[in-house]
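Undergrad: What follows is a predicted structure for the sequence shown.
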Amino acid sequence: MIRIFGLLTIICAAIATSLPARSEGPVTIFAAASLRGALEAALEGSGTEARISYGGSGAMARQVAQGAPADLVILANAAWMDWLEERGQLADSTRGDLLGNQLVLVGTREAPALEDLTPAGLVDRLDGGRLAVGHTEAVPAGIYARQWMQAAGLWEALRPQLAETENVRAALALVSRGEAPLGVVYASDAEADPGVRVLSRIDPGLHEPIVYPAALVAGRDSDAARAILTRLKSEHAGKAFVASGFTLAGDPS
């Protein structure tokens, strides 16, 4: 009986080694909403299948912390990535800053130029309408927008006029559809939507630096996920991101 069991073990091992290795499934990426379009372009031709879920960085971070099956996470705010790291949700030594961006004030494509960025000038331009922004307590673009308004002395006048959204692309859509006369979004968002025009570029010295950290998720570290992360740091990906209005991490421009 012992000999038969040993023979069966040898046969099973031989069969297992003769079968092709189980291929890894698609890499699941949780990404900030502002990366929509640019991320697909950066991954084009990578040879590794990826599934991308977009949303506000805070929502993405909370879903990862709750066990959502993400392999790679890319957020638009270092604080949310810190939050994940503090909870042991990131794979060791995989976190790094990937991109940068800039805040811009946008209007519809037909909107006239805007030179008066005083409280009175902006309220006058809104004319009873709303200033579309990401949620100023949770969405990175909204947090940066609030910092700018506070530093520029605009917060008290504009706070009652805000239309706060679940992510920056939702704020962009309000302006593009003409439902809000003005919005604060990223330069990359304005680049992506022909329905808006940039009315003013916001001084980056009036808010915290905009960075997009990326990291593999703890327990989801795989060769395929690492290949995607390496691809996002490649020259090809860099050109795609810059063409979409982003800056590369460490690039002073």
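TA: Nice, I can see it. A quick note: this is a predicted structure, and the numbers were derived from the prediction, not measured. Numbering: from 1, shown residues only.
Undergrad: Every contact and neighbour count from this point should use C-alpha atoms.
TA: OK.
Undergrad: Test my guess that Ala50 contacts Ala31.
TA: No. Ala50 is beyond contact range of Ala31, at 11.9 Å (criterion: Cα atoms under 8 Å).
Undergrad: can you give me the strands in the stretch 151-253 of the chain?
TA: Using DSSP state E, counting those that start in this stretch, the strands found in the stretch 151-253 of the chain span residues 162-165, 182-186, 196-201, 211-216, 247-248.
Undergrad: Any chance you could list what contacts the third one?
TA: Contacts with strand 196-201, where a contact means Cα atoms under 8 Å, 6 or more residues apart in numbering, come from 102-111, 113-115, 175-176, 190.
Undergrad: now, which of those lie within helices?
TA: 175-176, 190 (DSSP state H).
Undergrad: And these, which is closest to Asp124?
TA: Nearest to Asp124 among these: Val175, at 16.7 Å, using Cα to Cα.
Undergrad: quick one, what contacts the closest residue to Phe241 other than its chain neighbours?
TA: Of all residues not flanking Phe241 in the chain, Ala38 sits nearest, at 5.7 Å (Cα to Cα, 6 or more residues apart in numbering). The contact partners of Ala38, by Cα under 8 Å, 6+ apart, come to 240-241, 244.
Undergrad: Alongside the first one, take a look at this:
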Amino acid sequence: MKTLLTILLALLGAPVFAKPPLIFAAASLQESMNAAADAWAAKGHERPVISFAGSSTLARQIAAGAPADIFVSADEEWMDDVAKKGLIRPATRRSFLTNRIVLIAPAGSKQALRIARNFPLLRALGDGKLAMADTEAVPAGKYGKAALTALGVWTAVAPHVARADNVRAALLLVDRGAAPFGIVYATDAKAAPGVRVVDVFPANSHPPITYPIAAIAASQNPEAEGFRRFLLSQSGRAIFVRYGFGTR
């Protein structure tokens, strides 16, 4: 009995290893969020596990019960969606990053276009496709569709769009030369040496691009809240700025 008590006391005194937080983050955050996770781990914390996908996919997974601790969306709409279902802690929601959308081409392309009302995008495409994230669900695709609509060219180019599951998949189509043009975030273009920015879409041609973050209501991981606060801190935001994001 005394031996058993000794063992139990020893077990109670043993260190408890924290489970790493699970972060659901928009695909466009791959490099920056991984850098932030590395910086957090360098402070002696457990490195978060990060799942990247289109914001729509992540929101649906959260609604289906996926065990995420933090959600970072590439637009307010998908964060609103999980909020309306009571799946986040409203007090933890912050919109902390901004971005731009750009028209890209393969790095070796000589195509030149100036984005303006009724600009000749269809003619420039020729027999090729315009690579975009899903224009009905994925934020980057929705922003791109809104911009092309405002500029008067969406109806003409819509049949020529190659729709991808997320913005990084659209980027890859252009990077590999499978599409002569694509619409992605400025930060995506910066991360891919195989593409170049043809032009930047006017900010007033689409809704503001903001990235909200929030804690998932069902999360029981104390490390997750620490990481969320780190991302919102001055040093955390500085990491995203290095990768081309704006902050707010």
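TA: Great, that's in hand. No experiment lies behind these values; they were computed from the predicted model shown.
Undergrad: between Ala50 and Ala31 of the first structure, what contacts are shared?
TA: Counting by Cα under 8 Å, 6+ apart, nothing touches both Ala50 of the first structure and Ala31.
Undergrad: which one of the two has more residues nearby?
TA: When Ala50 of the first structure and Ala31 are compared for neighbours, Ala31 comes out ahead with 25 against 18, by other Cα atoms under 10 Å.
Undergrad: Now do the same for the more buried one: helix, strand or coil?
TA: Three-state call for Ala31 of the first structure (DSSP: H, G, I helix; E, B strand; the rest coil): strand.
Undergrad: how close does it get to Gly100 of the first structure?
TA: 14 Å (Cα to Cα, to the nearest Å).
Undergrad: how close does the alignment partner in the second structure of Leu90 of the first structure get to Arg60 of the second structure?
TA: By TM-score structural alignment, Leu90 of the first structure lines up with Ile88 in the second structure. Using Cα to Cα, Ile88 of the second structure is found at 13 Å from Arg60 of the second structure.
Undergrad: So for those two, which residue has more residues nearby?
TA: Neighbours were counted for Ile88 of the second structure and for Arg60 using other Cα under 10 Å; Ile88 has more, 25 against 14.
Undergrad: Is Gly67 of the first structure in a helix, a strand, or coil?
TA: coil.
Undergrad: Counterpart of it over in the second structure?
TA: Going residue by residue (TM-score structural alignment), Gly67 of the first structure aligns to Gly65.
Undergrad: Which element, helix or strand, includes the nearest residue to Leu232 of the first structure once chain neighbours are set aside?
TA: Among residues not flanking Leu232 of the first structure along the chain, Ala42 sits closest, at 6.5 Å (Cα to Cα, 6+ apart). Per DSSP states H and E, Ala42 of the first structure falls inside helix 38-43.
Undergrad: quick check: the very next helix or strand once past that helix aligns to which part of the second structure?
TA: Going down the chain from helix 38-43 of the first structure, the next helix or strand is strand 50-55, by DSSP H and E. Aligned by TM-score structural alignment, strand 50-55 of the first structure falls on residues 48-53 of the second structure.
Undergrad: What of stretch 222-239 of the first structure?
TA: Alignment of stretch 222-239 of the first structure against the second structure: residues 221-238, by TM-score structural alignment.
Undergrad: you'd agree Ala170 of the second structure is up against Phe181?
TA: No. With contact defined as Cα under 8 Å, Ala170 of the second structure does not reach Phe181; the gap is 9.7 Å.
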